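S.K.: give me a 3D structure for the following:
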Amino acid sequence: MRAHEAGALHGDIGNRGPAWLRTPVDVNALVPQLWPRHVARGPAGALTVAGLDVRDLAAEFGTPAYVLDEDDLRARCREFRAAFPDADVYYAGKAFLCRAVVRMIAEEGMFLDVCTGGELATALSAGMEPARIGFHGNNKSVAELTRAVDAGVGRIIVDSFTEIDRLSELARERGVRPRVLVRVTVGVEAHTHEFIATAHEDQKFGFSLAGGAAAAAAFKILDEDVLELRGLHSHIGSQIFDASGFEVSARRVLALQAQIRDARGVELPELDLGGGFGIAYTTQDDPASPHDLAKRLRKIVDGECAAENLAVPHLSVEPGRAVVGPAVFTLYEVGTVKDVDGLRTYVSVDGGMSDNIRTALYDASYSATVANRTSAAEPMLARVVGKHCESGDIVVKDEFLPADVQPGDLVAVPGTGAYCRSMASNYNHVPRPPVVAVRDGQARLIVRRETEDDLLALDVG
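M.R.: I've put the predicted structure just below:
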């Protein structure tokens, strides 16, 4: 929500709800931290992005559609590069990847992190330099590893002993020595949703630090001397605002680095602290700037290295959501508006959980605004829902919209660049929306809308 995040609002707000629910809100206001930096309201009240009216975008490209402010994304890449001048900044492609975005981040000097063969294929087809690609994943197949080795990717983050054996066999066959990092599960609680916290012990990623598997993996790689062990990797989760988790993680990983030095006489030259940096979905979110993140992380690493008498390793970070998330909004058209016995108003749009599963999957909160006009009507507490046959098909759980919202209105939901199109589905056989990049008053299609013919093309029955 624009004014407050309402995670679980129920019933008539009347005079019985919390005081903030009865506080007047401006349904036409745009909170800058929630929107791409080139979004504004035009003279007629409709949203514009980089000078283009969203009504024109809807007419040309249809709805729903993901709208990317290209200069915003590029600016965020540059901000991370400037904040981490002596580190490698990998764009985490799982947040959203297409060939146009690969080219954008490459032109802005970023590295690229992929985690499947499909993401690797997209990166290579877009011309990404293989040496600037890192390959993640907890269950890389032999075919995926083979392609990565043959392409010459810059590093592979190994995630299991099985993978070490697979990769070592490939290396022997091809007479090469792939660079690897060991992914360490450090047992840190990242203060985020259970499904996107990735460093606690009871989960699928990485080698356990507490159980000794991480050290054993590093020793195995060093002793066999088939792969080139460059360093350690830790990723504690996603949508993280509290730097304390990174501090604990760095302390534990660098302690392992010191253990490896003491046991094998090798001081590993690299350290990857992962990503997961949070963004603002509502005004209750207060993300740190890339500069502040860099300052905190560098202080943490410098301090822990001094404590362990280690040389400061070459750092890597992996922002994905923080680069693409705020640069995109989703544009919908309202189909129906339904008041349910005075309990709640449901505003149904022409998309839903097939283009944004995060609300249903993670109980995520979003904001929304009527995009085709301003309104002088009183604000009403509404729920923006989709068109799918699920009661959990919710896009925005609670938001103040004007009481005169009606069929045909456009609704825009900001902060949808990360994990929306990349996790989109064809549930109920709904074709996935397009991605439209806007820059300098020009719009171009970078991912086209799926059609019913696309759906039927895969149905060979």
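S.K.: going by C-alpha atoms from here, please, whenever you check contacts or count neighbours.
M.R.: Fine.
S.K.: what are the buried residues along stretch 330-346?
M.R.: Across stretch 330-346, burial judged by 16 or more other CA atoms under 10 Å covers 330, 331, 332, 333, 334, 335, 336, 337, 344, 345, 346.
S.K.: chain center to it: distance?
M.R.: For stretch 330-346, the distance between its averaged C-alpha position and the chain's averaged C-alpha position is 28 Å (CA atoms, centre = their mean, to the nearest Å).
S.K.: quick one, what contacts the nearest residue to residue 137 once chain neighbours are set aside?
M.R.: Ranked by CA to CA, 6 or more residues apart in numbering and with sequence neighbours excluded, the top spatial neighbour of residue 137 is residue 115, at 4.8 Å. Shown in contact with residue 115 (CA atoms under 8 Å, 6 or more residues apart in numbering): 93, 94, 135, 136, 137.
S.K.: ok, residue 313 next?
M.R.: Applying CA under 8 Å, 6+ apart, we find residue 313 in contact with 268, 269, 270, 271.
S.K.: for the second one, which non-adjacent residue is spatially closest?
M.R.: Just to be clear, that refers to residue 269. Nearest residue to residue 269, sequence neighbours excluded (CA to CA, 6+ apart): residue 313, at 4.9 Å.
S.K.: one more to put side by side:
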Amino acid sequence: MRFLTPSRRAEDGRGQPACREEALSPVSPALPPLDPALPPVDPGLLPLTAEFRPEGLAVGGVLLDEAARRYGTPLFVYDEEHLRRRCREAVAAFGRGNVAYASKAFLCTAMARLATEEGLLLDVASGGELRTALYAGVDPDRIVLHGNNKDEAELRTALTVGLRHIVVDSFDELDRIERLHREEGLPPARVQLRVAPGVAAGAHQAIQTGGHDSKFGFGLADGAAAAAVRRARGSAAVRLEGVHAHVGSQVLDPAELADGAAAVARFAVEHGLRRLTVGGGLGVAYLSGQSAPSFAVWAERVRAAVRGAGWSGEVGVEPGRSIAARAGLTLYRVGTVKRIEGVRTYVSVDGGMSDNLRPALYGARYEAFLPRCPEAPRPGHARLVGKHCESGDVIIDDAALPADLRVGDLLATPVTGAYGYAMASNYNKLPRPAVVFVRNGEARLVVRRETEHDLLRLDVATGDGLGEPVAAQRSHAV
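M.R.: Got it, this is the predicted structure:
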């Protein structure tokens, strides 16, 4: 990450770099001061190629202001070099063939291709994610299918194309696989059994997945996992290859992940299984001052734990957030600044919970800054909100911001590369944002912005146009 010295820029009279002026609306009332004022955005929250230029922040050699002007806002911007480096670091830590990108964090055809180009397998959790991976040209033997309630159509596709593994989650799923093998003559499934080891980790209850009380996997404590091994080994429709577990997400203490890995390793050794996958869950820093373990530290802790449990083979992992989160940021345009005397100030942007559901869903916390002056202190504070008809549409409850923020400003929230676009919705009929990859001074559109026409494509008209999509009728009228 490169930084230009403040001496290259004008100063505001207080020795601080001055924000670049833009042709915006009249200055809004100054934001109320935050005591103590937060310093500029932490470079550790920005993509690896971020650089502070006199004109503002650039990522991948592309000014964020230029990206917003070209592609509009809200906009997801991903540092392609950052994504590739994280993939390589994961492979270096765990070994080629042992790392599957957890595509639920962020998936499009470009991301699927990038991950596989860098030597990763692909972990998908639905028929839609599977179809995206196949459409991107990913070899089926490099795809692993997850899901606690796979339907017959998803399993049929998986068996027909020949995926690397199906991670089986229940006895009902084994029933479906056996029925497809028996009645349709589909080949036996290569299977890993997902188990719930009784170890729950993660920053929020909703993303803790390895406890006894979980919708995922066969329990170790109640004997369901051992029964599943016996059932799979006795089935002509199944080729049992190993065991899988995932204990939770956004874990910042690798010891928690190691505990889960040890429990699953003991089970694998006891039952003579030859493959062991311990899932993902490695957390990232979302706020200044936070730190997250490296892939190397994660690998060291996990290997020590499974060796202590008697496992001598390779260990598979499935990172998602730790690949994509810091690589991406979201750009918004400020639409209103509303100060309620004695209460608070609201800053509203042109996106919200339809492109970042995590604050409303998990209480997730973020920071924000102005790309035109990313190294400016942030003495003002306000509640940063979206444009949805929902009081809970809050991006940052008490955001530290430059005091001169105004209507029309471009505003960025970093570390939104995971579970932002992936969880995006059309709430209030807002089109989902575009996604661009930036690298070597070029921006590449990888997902176009939805249009209002897209929003109408699935609606079916009534009356004379019964059965015809509304959007098609409108095009006929034109």
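S.K.: please flag which of the contacts of residue 115 of structure 1 sit within strands.
M.R.: Filtering these for membership in strands, criterion DSSP state E, returns residue 135.
S.K.: tell me the secondary structure for the closest residue to residue 443 of structure 1 other than its chain neighbours?
M.R.: The spatially closest residue to residue 443 of structure 1, leaving aside those adjacent along the chain, is residue 437, at 5.7 Å (CA to CA, 6+ apart). Under the three-state scheme (DSSP: H, G, I helix; E, B strand; the rest coil), the conformation of residue 437 of structure 1 reads as strand.
S.K.: residue 240 of structure 2 matches what in structure 1?
M.R.: Residue pairing (TM-score structural alignment): residue 240 of structure 2 is matched to residue 229 of structure 1.
S.K.: can you show me the strands along the stretch 351-461 of structure 1?
M.R.: Secondary structure of the stretch 351-461 of structure 1, counting by DSSP state E, counting those that start in this stretch: strands at 369-370, 379-385, 394-402, 410-414, 435-439, 442-447.
S.K.: and the longest helix for structure 1?
M.R.: Of all the segments of type helix in structure 1, defined by DSSP state H, the longest one is helix 244-264.
S.K.: what helices or strands is that helix leaning on?
M.R.: With contacts defined as 3 or more CA pairs under 8 Å, 6 or more residues apart in numbering; DSSP states H and E, the packing partners of helix 244-264 of structure 1 are helix 213-224, strand 228-233, helix 290-308.
S.K.: related to what we said a few turns ago, and the residue nearest to residue 269 of structure 1, how far from residue 254 of structure 1?
M.R.: Between residue 313 of structure 1 and residue 254 of structure 1 the distance, using CA to CA, to the nearest Å, works out to 10 Å.
S.K.: hmm, residue 96 of structure 2 is touching residue 117, no?
M.R.: No. Counting by CA atoms under 8 Å, residue 96 of structure 2 sits too far from residue 117 to count as a contact (11.9 Å).
S.K.: how about residue 57 of structure 1: what's its closest non-neighbour residue?
M.R.: Spatial nearest neighbour of residue 57 of structure 1, chain neighbours left out: residue 443 (8.0 Å); criterion: CA to CA, 6+ apart.
S.K.: so can I have TSV of the helices and strands packed on helix 244-264 of structure 1 showing distance to residue 40 of structure 1 and mean neighbour count?
M.R.: Putting those into TSV (distance: least, CA to CA, whole Å; neighbours: other CA atoms under 10 Å) gives the following:
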stretch	distance to residue 40 of structure 1	mean neighbour count
helix 213-224	49	17
strand 228-233	40	22
helix 290-308	24	16
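S.K.: select, out of the ones you listed, the one closest to residue 324 of structure 1.
M.R.: Between residue 324 of structure 1 and those, the shortest gap by CA to CA is with helix 290-308, which sits at 13.6 Å.
S.K.: helix 244-264 and the closest one, what's the angle between them?
M.R.: 40 degrees (axes from the mean of the first three to the mean of the last three CA atoms, to 10 degrees).
S.K.: rewinding a little: got the contact list for the helix or strand just after the longest helix of structure 1?
M.R.: Using DSSP states H and E, the next helix or strand after helix 244-264 of structure 1 towards the C-terminus is strand 270-275. Outside of strand 270-275 of structure 1, the residues that reach it under the criterion CA under 8 Å, 6+ apart are 92, 230-238, 246, 250, 313-320.
S.K.: among those residues, the buried ones, what's the PyMOL command?
M.R.: Command for PyMOL, covering only those of the contacts of strand 270-275 of structure 1 found buried under the criterion 16+ other CA under 10 Å:
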select buried, resi 92+230+231+232+233+234+235+236+237+238+246+250+313+315+316+317+318+319+320
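S.K.: which stretch among the strands of the stretch 351-461 of structure 1 comes nearest residue 189 of structure 1?
M.R.: Proximity of the strands of the stretch 351-461 of structure 1 to residue 189 of structure 1 was assessed by CA to CA; the nearest stretch is strand 394-402, lying at 26.3 Å.
S.K.: in strands only, show me the buried residues of stretch 330-346 of structure 1.
M.R.: Of the buried residues of stretch 330-346 of structure 1, the ones assigned to strands by DSSP E are 330, 331, 332, 333, 334, 335, 336, 337, 344, 345, 346.
S.K.: shouldn't the fourth one be in contact with residue 413?
M.R.: What that stands for is residue 333 of structure 1. No. With contact taken as CA under 8 Å, residue 333 of structure 1 and residue 413 are classed as non-touching, separated by 11.3 Å.
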